[in-house]
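> Sharing a model that was predicted from the sequence below.
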Amino acid sequence: MPPQSPATRQTGLPFALGAHLIWGLLPLYLRLVHAVPAVEFVGWRVLFTLPLCALFIAARGQKNELIAALTNWKVLRMLVLSALLIGTNWLVYVMAIQSSHVFAASFGYYLTPLLQVLAGTVFLHERLSALQWAAVLLAGLGVVLLGWGELDMLGVSLAMALSWLCYGFVRKVTPVGSVPGLTIETLVLAPLAVLIVSWFAATPQGSSFGHAAGQSLLIACAGLVTAVPLLFFAIAARRMDFTVLGMLQFVSPTIVFGLGVTVFGKPLDPLQLGSFAIIWTAIALFVWDLLVRRGKAGT
């Protein structure tokens, strides 16, 4: 990947923050559809995302770009992989939230930034300053302390972290626009989604969609809450350094963790509180160093 200019990286920042704000608040939405089985919900999530992607493609006049990506085997192969990764991530996350393992879901996304910084430096040859490395190590300490109380759900957290890390890396190195890329990913998952919702419709309980108007409307909103943040993230991933994008990912799990305490009624112990203090000190150091270096580059 060619190096990103400071101006390009800055244009990606609002999209990254917007994506993580939506993802951080996502458990509130999932709480409203908790009666829908996780596997069925992911199926509907795919199917309601597809028409939105089609609308975006039409509105932005990206039909030719979509066709070009579909006919490029190298690009298509990468997007099939990213589709499987994001589908896995969705399923594990929804299952974790619906089973009240909010902290495990949060911890999974706390692991991701550290893995992402490591991947950016090793595979993309992105460089960190000494202060940034110190911030990463400090954040690592906070994450280890935070995960101490979630060891029983470590498998769930690792599945979420690794699937999201690999998804972000694949989208970073795949030469395709955000909207065409998400459209193809959704197309890849659509046949499986049709099978899933059809199977649930054939069960004695029937489909969760189409009975109660309120619940059906909430399920239909899955397309919106899926497509918008993923598009934001894909734009940011193409414009920002992978390491910087990784450190910003502490935003959404912190919101999720806060919701776990305030909305889902999970107790917050002193160790977890101390872990947050360490992690956010690390983020402050990392961001401060970025601002200082950017200011020097501009003078």
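That came in fine, so what should we check first? These numbers were taken from a predicted model, which means no experiment stands behind them.
> hey, let's count contacts and neighbours off CA atoms from now on
Fine.
> quick one: contacts for the nearest residue to Val117 once chain neighbours are set aside?
Of all residues not flanking Val117 in the chain, Thr243 sits nearest, at 4.3 Å (Cα to Cα, 6 or more residues apart in numbering). For Thr243, the contact set (Cα atoms under 8 Å, 6 or more residues apart in numbering) comprises 113, 116-121, 126.
> Alongside the first one, take a look at this:
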Amino acid sequence: MKQGVLYAAAAYLMWGLLPIYWKVFEKMGAWEILAHRVFWSAVFVVAILQITGKLRNLRKSVSGKKTWATLFISSLIISGNWLIFIWAVNNDHVLESSLGYYINPLLSVLFGVLFLKERLRAGQWIAIGLAAVGVTVMTINYGKVPWVAISLALTFALYGLAKKKVQLESMMSLAWETLFIAPIALVYLLTLQVNGQETVTLLKGWQMALLASAGVATALPLYWFARAAKRLPLSTVGFIQYLSPTISLLLAVFLFHEPFTSTHWLSFGFIWSALLVFSISSLRKQTPQVQQPHAPQPNLALKKKA
């Protein structure tokens, strides 16, 4: 449990700071950045497996059509999540992306109920309702659905659900997810090169080095998230995710100077209220399990020994 919390905190801290990283490449197109991200992630993960002596077991780590299908679907889902996030950061939608990741914990909890048969208290259902009101407020006031926020929340909640379904060692799972998409990414990059449409050449040397490090920036938090997902309930993983959107929100307002209007205050207010209600309800649910009686029961002990 403690290891799971540490892994989740490290993952979400790094994810919260990623907008700074992707802003370095804002002269590039989102698809090209995504292709580089996928390719270098695959290279990094394979290198780690080779160093740790696990690469020879990669093919044997997966068996069964259901596992193969789940891994492939999860790779598509997380790739879509990456693309949307990169586009949002480089098109000044960091604030909306933070809204999406505030919604995601509640969506993860809802998926836990729908697909994993987890049970919620009344307060937790109220929290989900408040979050829905927050999204509705922003939709009505701006006249359009906050698709960046909803898409990010939906794709990452689905990815978290897929990780719970795959019974596979974390690094092996991450390796297959990147290797499925890496060939497509490489073909895309070569096509851009042949047609003279690549924008990576516009970068300076230090920027190219950072881009090649995208594998580290991508694989490490994903690996930590996978480790956390194996050790913690889906609802707990979602709770710790509050760290990531809070960092992104602060970056959007104070570093990237995106406007935070009265509509944002109202919409985020409903979301924050939802998270508060959900947190209180979750803590109250855990209280009876913590306060267990410690009175000695000699008769019961004797019976067990007998």
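Perfect, I can see it now. The shown structure was predicted, so the numbers you read here are calculated from the model rather than taken from an experiment.
> could the contacts of Thr243 of the first structure go into TSV alongside secondary structure, distance to Trp148 of the first structure and neighbour count?
Listed next are these as TSV, based on DSSP: H, G, I helix; E, B strand; the rest coil; distance: Cα to Cα, whole Å; neighbours: other Cα atoms under 10 Å:
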residue	secondary structure	distance to Trp148 of the first structure	neighbour count
Pro113	helix	18	26
Gln116	helix	21	25
Val117	helix	22	24
Leu118	helix	22	18
Ala119	helix	24	19
Gly120	helix	26	21
Thr121	helix	27	15
Glu126	coil	30	16
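> ok, and the residues you listed in the second structure?
Contacts conserved in the second structure for the contacts of Thr243 of the first structure, using both residues aligned by TM-score structural alignment, their matches' Cα atoms under 8 Å: 113, 116-117, 120.
> Nearest to Leu218 of the first structure among those residues?
Of all these, Leu218 of the first structure sits closest to Pro113, with 30.5 Å by Cα to Cα.
> so what corresponds to the closest one in the second structure?
Applying TM-score structural alignment, one finds that Pro113 of the first structure aligns to Pro105 in the second structure.
> From Trp68 of the second structure, how far out is that match?
Separation of Pro105 of the second structure from Trp68 of the second structure (Cα to Cα, to the nearest Å) stands at 27 Å.
> got it, and Ser267 of the second structure?
Distance, Ser267 of the second structure to Trp68 of the second structure, by Cα to Cα: 40 Å.
> Now do the SS call for the closest residue to Thr121 of the first structure other than its chain neighbours.
Nearest non-adjacent residue to Thr121 of the first structure, counting by Cα to Cα, 6+ apart: Arg127, 6.0 Å away. On the three-state scheme (DSSP: H, G, I helix; E, B strand; the rest coil), Arg127 of the first structure is labelled coil.
> neighbours around whatever residue of the second structure lines up with Arg127 of the first structure, how many?
Correspondence of Arg127 of the first structure to the second structure, assessed by TM-score structural alignment: Arg119. Neighbours of Arg119 of the second structure under the rule other Cα atoms under 10 Å: 12.
> could you list every residue that touches Lys27 of the second structure?
By Cα under 8 Å, 6+ apart, the contact list for Lys27 of the second structure reads 199, 202.
> Aligned against the first structure, show me the partner of it.
So, by TM-score structural alignment, Lys27 of the second structure is matched to Ala35.
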